[in-house]
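Peer 1: After the sequence you'll find the predicted model.
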Amino acid sequence: MRKRLSAKVSVAPFHVGVVLTPGFSLMAFASTVEPLRGANLIQGDVLYRWSHLSPEGGMVASGGRLEVKTQPLPKPADADLDMIVVCGGMGSDSYRHPKLTAFLRQMMRRDVMIGSVSTASFILAEAGLLDHRRCTVHWDYIEAFQEAFPQIDVINELFVIDGNVFTCAGGTAAMDVMLQFIRQRQGDLFASQVSDQFIYGTIRQPRDAQRMTLRNRLGVSQPALVKAIEIMESAVEAPLRSPDIARRVGVSTRQLERLFTRYLSCTPSQHYIRLRLEKARKLLRHSTLSVLEVGVASGFTSASHFARAYRQHFKRVPSADRTPETVPFLAEEREGPPRRKPRS
């Protein structure tokens, strides 16, 4: 049975507090608040209102450097919020603020709906709000989330509603979860009208895929090649030999090599190591694993082999990708409390 967001139906407008974190995603932010504005427009009345919040108030810069003015987090006793949505982005995997953590925990005890979009799932997890719950996060951060919170059940879905907490992959998926919420309060027809206002089409369901299919991503549809790459993607930490992959696909090793050369202009082993190095780069940027641990998680048994392959592919040493250079506020974060270590 699909779990639903429960909400108190009242005459007063439903109040959503949107908490912005440094480097928040503009796409996720707009996809959160625009359906609420669209609902008010269609109704011709104020069904929803929203406030922009942050721990200290003031201007908060998005990942694209556009700044939004926010109000300080209210005292929980004075907060007239029906829902809180924490909007994350680049850097949210390491962003921590004691005031925000305390606020979320207190509002949780008051049975206020709390959600996250994009990488803000890390913030909810660190606050303990996702313990014993299912959740999701942007696909690019799933592996880092699993490493940081192995006790939490994270799944690759657009959004997950578990009781009074929801998590969302981010991007336009935030629109899907808000439209789902509007549908539960105002009905299917009304939600469809809101969706049409944004030329959005069908409202996606939680279990719809976050990413394009492998066929679309690669631009190829050759069945044996697609299956071979699916096998590679599922066995990154313990890589398989090309003959083993060929046998699972049902072709000879030579046929497999010809398919990769014809459609991707590389050998199977070249594509495989590229996949492993891409995973390594994600873990370096979004987790606190050591460089050696990242290499092992990406299928390299030798630190020197990992460093050499990484440098050859990315033209830089692995340690240079520990923190994205395009997010300067992360350097300021490092001056505060130390980054968390993965939980055992």
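Peer 2: It's in.

Peer 1: rest of the way, CA atoms for contacts and neighbours
Peer 2: Noted.

Peer 1: And stretch 227-235, how far out from the chain middle?
Peer 2: For stretch 227-235, the separation from the chain centroid amounts to 22 Å (computed by CA atoms, centre = their mean, to the nearest Å).

Peer 1: What residues of it count as buried?
Peer 2: Judged by neighbour count (16 or more other CA atoms under 10 Å), stretch 227-235 contains these buried residues: 227-229, 231-232.

Peer 1: and of these, the nearest to residue 253?
Peer 2: Nearest to residue 253 out of the buried residues of stretch 227-235 is residue 228 (CA to CA; 11.2 Å).

Peer 1: wouldn't that closest one be in contact with residue 244 here?
Peer 2: No: counting by CA atoms under 8 Å, residue 228 stays clear of residue 244, with 10.1 Å between them.

Peer 1: which residues does residue 73 contact?
Peer 2: By CA atoms under 8 Å, 6 or more residues apart in numbering, the contact list for residue 73 reads 53-57, 100, 103.

Peer 1: okay, which residue is most central for the chain?
Peer 2: Note on the chain: the residue nearest the mean C-alpha position is residue 138, at 1.8 Å, using CA atoms, centre = their mean.

Peer 1: Not counting sequence-adjacent ones, nearest residue to that residue?
Peer 2: residue 169 (4.2 Å; CA to CA, 6 or more residues apart in numbering).

Peer 1: ok, now residue 81?
Peer 2: residue 15 (5.2 Å).

Peer 1: quick one, strands of this protein?
Peer 2: Residue ranges of the strands in the chain, as given by DSSP state E, are 14-20, 48-54, 58-61, 67-72, 83-87, 113-117, 134-135, 153-154, 159-162, 165-168.

Peer 1: this is the other structure I want to compare:
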Amino acid sequence: MSDQSPASTLLDLLVVPETNLILVASVIEPLRVANRVSGLELYRWRIFSPDGQPIETKSQIPIPVEGAFRPDADSAPLFVLSSHNWRRYATSGLKMQIARAARHRTMMAGIESGSWLLADTALLDNFSATTHWEDYEEFAAAYPQIRAVRERFVIDGKRITTGGSLPTLDLMLELIRRRHGYSLALEVSRQFIYEQGGVSGEATAMPSTGSIRLADPRVSQAMRVMEEYIEQPLPLVRLARRVGVSERRLQSLFTAAIGVPPHVHYLALRLNAARRKVIETRLAFADVAAATGFNSASAFARSYRAHFRESPSETRRRLKFSGAGTGSG
């Protein structure tokens, strides 16, 4: 297992004073949950402030930091977080440090008003970018060299920008999906009982995975049916019939809504349920297989290994030795 484990990803966070506490949590908490549900240290993070002092958030809850931000030759992705009064803290010294850091960083992210700091440092020139909707018109007018777009978040090569706290959560789920796959991103989003903004509660029955827009109620209905039939999965033709569309139409609806066909989402639900049982219970693997819709323990083991890069027994053994476990939240 050790030689197959994915390398841990380190992220640096430069948090500017007066940043909202929820904005910082929107970056960190999905990473923490990804570590917990996977049983692996997939992500690590370091938090810095401009002067090395704890960050005074608008909630009056200080955030401890590693120290003062320094533009060293570190290549870790750098997230610049800011909410209120960003200009007050955009000193020439800080902007120079951010610009110098960008020479080495594999990626630079402007989180909410952090996009203004990157823009003011010319790091978004000729990139597509977004910012908080309240400031969008001013942002677009101030930086005509930037392709401003009205999106919750934008990933354009080595530049990332977001439009607020919940869009940042969307972003982190998408980054987890790109690096570790749909199953993990889905499970992380479900831990938050998260429904993406901009969609009515009736239209959205399942949490999103960062890029999901469940505007079509037929996709939501199909997802609800999948949840109900984990132990005895329905064939896609029967699932489509329950929703009132053809199997081909269901395929296209899912691909348009979440970027994967229905069988991929269905399998992710079942395997995530299986992993929870592997980690949180002492059920025999044959019973876990039966409870999550696999015809045999061997078929379950093959699918489990293909998705999680270890066998169910290796998962239990690894977590037993590490003392790790999972609870809710």
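Peer 2: Sure, I can see it. Computed from a predicted model, the values in this text were never measured in an experiment.

Peer 1: Drop the TM-score for these two in here.
Peer 2: With the length set by TM-score structural alignment, normalised by the length of the second structure, the two chains reach a TM-score of 0.56; 199 aligned residues with a CA RMSD of 2.3 Å.

Peer 1: quick one: contacts for the aligned residue in the first structure for residue 209 of the second structure?
Peer 2: Residue 209 of the second structure maps onto residue 203 of the first structure when the alignment is built from TM-score structural alignment. Neighbouring residues of residue 203 of the first structure by CA under 8 Å, 6+ apart: 176, 179-180, 192, 195.

Peer 1: What's residue 92 of the second structure aligned with over in the first structure?
Peer 2: Using TM-score structural alignment, residue 92 of the second structure pairs with residue 98 in the first structure.

Peer 1: Please report the distance of its match from residue 183 of the first structure.
Peer 2: 34 Å (CA to CA, to the nearest Å).

Peer 1: cool, residue 264 of the first structure as well?
Peer 2: Counting by CA to CA - residue 264 of the first structure and residue 183 of the first structure are separated by 44 Å.

Peer 1: Check residue 148 of the first structure too.
Peer 2: Distance of residue 148 of the first structure to residue 183 of the first structure, computed by CA to CA: 34 Å.

Peer 1: Please say which of those two ends up with more neighbours.
Peer 2: residue 148 (23 against 17; other CA atoms under 10 Å).

Peer 1: shouldn't residue 113 of the second structure be in contact with residue 133?
Peer 2: No: counting by CA under 8 Å, residue 113 of the second structure does not reach residue 133; the two are 10.6 Å apart.

Peer 1: between the two, which one's more packed in?
Peer 2: Comparing residue 113 of the second structure with residue 133 by other CA under 10 Å, the one with more neighbours is residue 113, at 28 against 15.

Peer 1: if I pick the counterpart of that one in the first structure, what's in contact with it?
Peer 2: Aligned by TM-score structural alignment, residue 113 of the second structure pairs with residue 119 of the first structure. For residue 119 of the first structure, the contacting residues are 87-90, 92-93, 137-138, 141, 169-170, by CA under 8 Å, 6+ apart.

Peer 1: for residue 175 of the first structure, same thing?
Peer 2: Counted by CA under 8 Å, 6+ apart, residue 175 of the first structure has contacts 28, 31-32, 34-35.

Peer 1: ok, now residue 41 of the first structure?
Peer 2: Counting by CA under 8 Å, 6+ apart, residue 41 of the first structure has no contacts.

Peer 1: In the second structure, what residue corresponds to it?
Peer 2: Residue 41 of the first structure maps onto residue 36 in the second structure, by TM-score structural alignment.

Peer 1: Relative to residue 158 of the second structure, how far out is its match?
Peer 2: 27 Å.

Peer 1: Would you map the helices across the stretch 201-344 of the first structure?
Peer 2: Shown for the stretch 201-344 of the first structure, the helices assigned by DSSP state H, counting those that start in this stretch span residues 214-218, 223-234, 242-249, 253-264, 268-286, 291-297, 303-314, 329-333.

Peer 1: What residues in the second structure pair up with the fourth one?
Peer 2: Meaning helix 253-264 of the first structure. Going by TM-score structural alignment: helix 253-264 of the first structure matches no residues.

Peer 1: Nice, that's everything, thank you.
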